[in-house]
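**Q** Test case, fold it:
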Amino acid sequence: MHVCLSLPRTRVDRSSRLVMGPVPCVSLNTGAQMPLLGLGTYKLVGAQTVLQAVDAALAAGYRSFDTAAVYRNEADVGRALKELMPKYGLSREDVFITSKLGPKDQGAGAMAAALHSLSELDLDWIDLYLIHWPGTQGLEVSDHRNPENRPVSWSALEQLQIQGKLKAIGVSNYTPHHLRALLRDCTVVPALLQVEFHPRLPQVQLRSLCAEEGVVFQAYSSLGRGELCSDPVVLQVSEACERTPAQVLLRWAVQQDIGVLPKSSCPERIRTNASIFDFSLSS
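**A** Below you'll find the model as predicted:
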């Protein structure tokens, strides 16, 4: 049984280290194009660490970068991109930047928090801004203030989108219950849902709901927090394809048109994680 099919390899200009083939994109309900591959920046701490990771990512062809208020690195990500984009001949319009509302700012603090993210990133607009969690920091899950705060946050994001400060808005870590409630009451349909997704967590119900409502589904923790890289089936496919387990797992998602956000501070791993568009897994 064939488990891997080779596609034409991406051409690389060794002198510039710039990948010469664009990363495939998915269309948001705003009409914006979002690259299927983005660099996750969770746990990337320190200006030099962030700069090195962003440099490696831009060289490898990444054009999407995912941060959040709770990562405490928005300012470093913004500075790194501003410094490095000219090196690769890129303008602001060439990169797609995502950030997220922290749980402590859910509700009345949402607008100020989103504007603070804009300031930290030193941007005129954020391409995609998400409510990071459905809950509010310090409240029990069952607290009645959680379902009261969520629509307040969403209304603030809708206003900022109208003002052009947020080009698209969405949610992260929402369950089907949370997403249905939002869809019932919102004026602006969320552009995207970002959740944990991998072969052990296929999120069938959420994916079906997103497909019905025109909400793009995006994955984080595609490697199962690293555990799936030693899974026997993944290792078998990896050996057959002559690819790393991480490449196989990332390919499994993007081949289903699901965006991925692999995170790493290692330049070589950042590069290999991007090499997922020149082969195909069999059904």
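**Q** rest of the way, CA atoms for contacts and neighbours
**A** Noted.
**Q** Check which residues of stretch 276-283 are buried.
**A** 276-277, 279-280 (16 or more other CA atoms under 10 Å).
**Q** no wait, stretch 200-220
**A** 203, 206-207, 210, 215-220.
**Q** and that stretch, how far from the chain's centre?
**A** 14 Å (CA atoms, centre = their mean, to the nearest Å).
**Q** again, but for stretch 160-175
**A** For stretch 160-175, the distance to the chain centre is 13 Å (CA atoms, centre = their mean).
**Q** I have a second one here; can you model it like the first so I can compare?
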Amino acid sequence: MGEQMNFKFLSGAVMPMVGFGTWNVTGASVTPTIDLALAAGYRLFDTATMYGNESELGEAFKVLLPKHNLERKDIFITTKLYPDDHGEKATKAIKKSLKNLDCEYIDLYLIHWPGVYGVSPKSPENARLRDISWQKMVEAVKKGLVKNIGVSNYNVKHLKQLLQNDHGVKPVVNQVERHPHCRQKEILELCNQDEICLQAYMPLGGGGNKDLLENAKVKKIANKLGKTTAQVLLRWNLQQNVSVIPKSCSKEHIFSNFDLNFILPEEDMEVLNTFPQTKYDWDPDTIA
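**A** Presented below is the predicted three-dimensional model:
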């Protein structure tokens, strides 16, 4: 069983450093998968309007929390604003997520993407609408609908822009693609400087892409330490104070991905920090 590590926000709220990603976890697989995750020790669950599974997760928690002797306050739920719901629509989107998840509050609500669907990536309208989205999220915090707010896929420019005008509530998380092939050094430094938690999605590399999991150098480190390559990759992020949200539907992986209570020696960290850089997922640099 892994040991749960936490990140303390400036607000005083606490978020588990290791969470469970639910992208592509839908339909009949939701309840058994969440059951395994709770049994393994995960208490942070990451979803998004875009994933289309909020209602199924809400139903699963209603059944599973009592089974595991847990209450709503014992878990941390993150969901995200659909890129089509920027601007004035954000308030309605938050309320819809609350209804889908069937709970009274959301622990963390993120702007999923700095761009707005249907708006040209280069248009200044993106910045104007995401600013309105943030204002609506600040209002939701004041009403108690949302406990904490943050962003996802924000680059240095987007994050600096928000920090200059945060309407009184600072983002607590920036969730980005991050793994040894995509280290995002500048955004990590900015988040550390402003005490924002950088959270890694796709921490094992691209969805369906096994480049990192099957990399000879990662395998060598894993074999030496008696760990899986996934554990090595997850620990690499954690040792830089970066939160991780791995996803899996396999019992073996769900448990081993949470069992991260070991240290990667400095020389192994250095090896992982020399990998060539490539992005597998969407690129926020295209958004004005």
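**Q** Mind checking which of the buried residues of stretch 200-220 of structure 1 are in helices?
**A** 206-207, 210 (DSSP state H).
**Q** ok, so of those, who is nearest Thr175 of structure 1?
**A** Leu206 (7.2 Å; CA to CA).
**Q** Skip the chain neighbours and tell me the closest residue to the closest one.
**A** Pro176 (5.8 Å; CA to CA, 6 or more residues apart in numbering).
**Q** ok, now how distant is the residue mapped onto the one you found from structure 2 from His112 of structure 2?
**A** Residue correspondence to structure 2 (TM-score structural alignment): Pro176 of structure 1 is matched to Val156. If you measure Val156 of structure 2 against His112 of structure 2 using CA to CA, to the nearest Å, the figure is 16 Å.
**Q** what do we get in structure 2 for Pro190 of structure 1?
**A** Checking TM-score structural alignment: Pro190 of structure 1 goes with Pro171.
**Q** Tell me where the stretch 151-288 of structure 2 has strands.
**A** 173-177, 197-201, 243-244 (DSSP state E, counting those that start in this stretch).
**Q** Just to check, the match of Pro190 of structure 1 is in contact with Tyr154?
**A** No: Pro171 of structure 2 is beyond contact range of Tyr154, at 11.0 Å (criterion: CA atoms under 8 Å).
**Q** burial measure for Cys241 of structure 1, as a count.
**A** 20 (other CA atoms under 10 Å).
**Q** just checking, what residue in structure 2 corresponds to it?
**A** Checking TM-score structural alignment: Cys241 of structure 1 goes with Leu225.
**Q** Equivalent analysis for Asp122 of structure 1, please.
**A** Using TM-score structural alignment, Asp122 of structure 1 pairs with Asp102 in structure 2.
**Q** with structure 2 superposed, average distance for the helix or strand Lys82 of structure 1 falls within?
**A** Per DSSP states H and E: Lys82 of structure 1 is located in helix 74-84. By mean CA distance after the TM-score superposition for structure 1, the fitted helix 74-84 of structure 1 averages 0.8 Å away from its aligned residues in structure 2.
**Q** Determine the angle, from 0 to 180 degrees, between the next helix-or-strand element following that helix and helix 74-84.
**A** Scanning forward in sequence from helix 74-84 of structure 1 by DSSP H and E, the next helix or strand is strand 96-101. Counting by axes from the mean of the first three to the mean of the last three CA atoms, to 10 degrees, strand 96-101 of structure 1 lies at 170 degrees to helix 74-84.
**Q** now for strand 96-101 of structure 1, which elements pack on it?
**A** Counting contacts by 3 or more CA pairs under 8 Å, 6 or more residues apart in numbering; DSSP states H and E, strand 96-101 of structure 1 packs against strand 64-66, helix 110-121, strand 128-131.
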